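[1] Have a look; sequence and predicted model below, questions after that.
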Amino acid sequence: MSIAVSALILPSRRLWRLHALLHLLVLLAAACAPDAALRLALAAAAALAACRAHGLVNLARLDISGVGAMRLAVYPLLAARAPATRGTAPAVHAAARAPPDAWAGQAREVRLLPGSTLWPGLMLLRLRGDDGAVQWLAVLPDSVGAEAWRRLALAVRAVAAQAPAAHGTG
């Protein structure tokens, strides 16, 4: 059985909701803080964090070959054109329907590193590119379809089980 898989990873709505909940909890902590300076600092931190990365939505494509070689392409899209919800993201779906050749120019070779998390409800992949840069890729079940989730989980486990020397993950 081949482990080859190609998965389009959409932004997770669950992760977005958890992020929003975290901001609300920080604001609640700011409201309950006894010191005015602490209230101001917590409120400023929550506002800064909320504004920091909401302009971009990352769409990713992870390709794993039959021998375990991995390629990753990450596409930041403007959130105004591609909201994080699946039902209303025409730019995201248009990118998903693009032919594989359209993705090839932007993909880069990556290796799975130790420290990656493979749980039944979360794949947190620690990847290193040829340039040495380490990148984390969070994949939740709502980021991909059910069949793609199963195939991707099997392929990532197979790659992780291979000898570290073969992929340079040591």
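    Good, I have the coordinates.

[2] C-alpha only now, for contacts and for neighbours.
    Will do.

[3] Which parts of stretch 136-150 count as buried, going by neighbours?
    Going by neighbour count (16 or more other CA atoms under 10 Å), the buried part of stretch 136-150 is 137-144, 148-149.

[4] same question but for stretch 5-15, I mixed them up
    So stretch 5-15, judged by 16+ other CA under 10 Å, has buried residues 5-12.

[5] ditto for stretch 102-118
    So for stretch 102-118, counting by 16+ other CA under 10 Å, buried means 103, 107, 109-113, 116, 118.

[6] Quick one: mark the members of these that sit in strands.
    109-112, 118 (DSSP state E).

[7] will you turn the residues you listed into JSON lines that also has distance to H93?
    Formatted as JSON lines, those follow (distance: CA to CA, whole Å):
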{"residue": "E109", "distance to H93": "24"}
{"residue": "V110", "distance to H93": "25"}
{"residue": "R111", "distance to H93": "27"}
{"residue": "L112", "distance to H93": "27"}
{"residue": "L118", "distance to H93": "27"}
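
[8] Structure two is appended below for comparative analysis:
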Amino acid sequence: MSIAVSADIKPSRLLLLVTGFACLCVALTGVLLCVWLPGSWSWPARIALALACIIAAGVALLTVLRERKTIWLHISGTGQIRVVEHLLAASSRTKPQVMSAGLAQLLAGSTIWPGMLFLRLRLESGKTRTIPVLSDSVSEDTFRALSVACRWLISHNTAKARMLEK
């Protein structure tokens, strides 16, 4: 069975929308706590709590926005994974700028659901990277092929681990 897949994974708009809504809820919770917190708290403590919530929401949103990159994920027929992170060029005539590339290994903590994949990869550098793949990140056919390939890799890695234990 050949599991070769090549996927161009774009940042998910749905994930950005959900994250933005969660950050807005945290910021509004801070403001509401500032206004309606029981009278035992002083106003400076209430304002400090509200500012902490607003700053935490802002930092979380900026972190998510900074991590939005397009990723090319190539899985060979033998199960080797190559990850290429790039920025799209401003015009369609110029080539995209490659930021980093390298081999990766699919880790056991990856989540594979019918409409969402969270792929935990260990890169060559030793860092762990989680790549969210939602249904709006790739085409339907690519999503299905990527899901099948990742399931095959997980089962193949599990079978290898069992062989090594014996």
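    Alright, I've got the coordinates. This one's a predicted model, so the numbers in the text were calculated from it and none came from an experiment.

[9] Quick TM-score on the pair, please.
    Here the superposed chains carry a TM-score of 0.78, computed using TM-score structural alignment, normalised by the length of the second structure; 151 aligned residues with a CA RMSD of 2.9 Å.

[10] among the buried residues of stretch 136-150 of the first structure, which are in strands?
    137-139.

[11] Adding distance to A166 of the first structure as columns, could you present those residues in JSON lines?
    Shown next, in JSON lines, are those (distance: CA to CA, whole Å):
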{"residue": "L137", "distance to A166 of the first structure": "22"}
{"residue": "A138", "distance to A166 of the first structure": "24"}
{"residue": "V139", "distance to A166 of the first structure": "24"}
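
[12] and the equivalent of T130 of the second structure over in the first structure, what is it in contact with?
    In the first structure, T130 of the second structure lines up with W136, judged by TM-score structural alignment. By CA atoms under 8 Å, 6 or more residues apart in numbering, the contact set of W136 of the first structure is 124-127.

[13] coming back round to it: can you put the buried residues of stretch 102-118 of the first structure in JSON lines and add distance to P164 of the first structure?
    Listed next are those as JSON lines, based on distance: CA to CA, whole Å:
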{"residue": "W103", "distance to P164 of the first structure": "28"}
{"residue": "A107", "distance to P164 of the first structure": "23"}
{"residue": "E109", "distance to P164 of the first structure": "16"}
{"residue": "V110", "distance to P164 of the first structure": "14"}
{"residue": "R111", "distance to P164 of the first structure": "10"}
{"residue": "L112", "distance to P164 of the first structure": "9"}
{"residue": "L113", "distance to P164 of the first structure": "9"}
{"residue": "S116", "distance to P164 of the first structure": "13"}
{"residue": "L118", "distance to P164 of the first structure": "17"}
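
[14] Name the nearest of the residues you listed relative to A30 of the first structure.
    Distances from A30 of the first structure to these, taken as CA to CA, are shortest for S116 (33.8 Å).

[15] Residue in the second structure paired with the closest one?
    With TM-score structural alignment as the criterion, S116 of the first structure matches S110.

[16] Isn't that match up against R120?
    Yes. Using CA atoms under 8 Å, S110 of the second structure is in contact with R120, at 5.0 Å.

[17] For the second structure, just list every one of the helices.
    13-36, 43-66, 140-165 (DSSP state H).

[18] for those helices, which one sits closest to E85 of the second structure?
    Here helix 43-66 is closest among the helices of the second structure (CA to CA), at 13.2 Å.

[19] Can you give me the neighbour number for the nearest residue to S100 of the second structure once chain neighbours are set aside?
    Spatial nearest neighbour of S100 of the second structure, chain neighbours left out: E85 (5.2 Å); criterion: CA to CA, 6 or more residues apart in numbering. Neighbour count for E85 of the second structure, taken as other CA atoms under 10 Å: 19.

[20] From I9 of the first structure, how far off is the aligned residue in the first structure for E85 of the second structure?
    E85 of the second structure maps onto V74 in the first structure when the alignment is built from TM-score structural alignment. Distance, V74 of the first structure to I9 of the first structure, using CA to CA, to the nearest Å: 9 Å.

[21] Check A148 of the first structure too.
    Counting by CA to CA, the gap from A148 of the first structure to I9 of the first structure is 9 Å.

[22] ok, back up a step: dump the residue contacts of the match of E85 of the second structure.
    V74 of the first structure touches 58-61, 106-107, counting by CA under 8 Å, 6+ apart.
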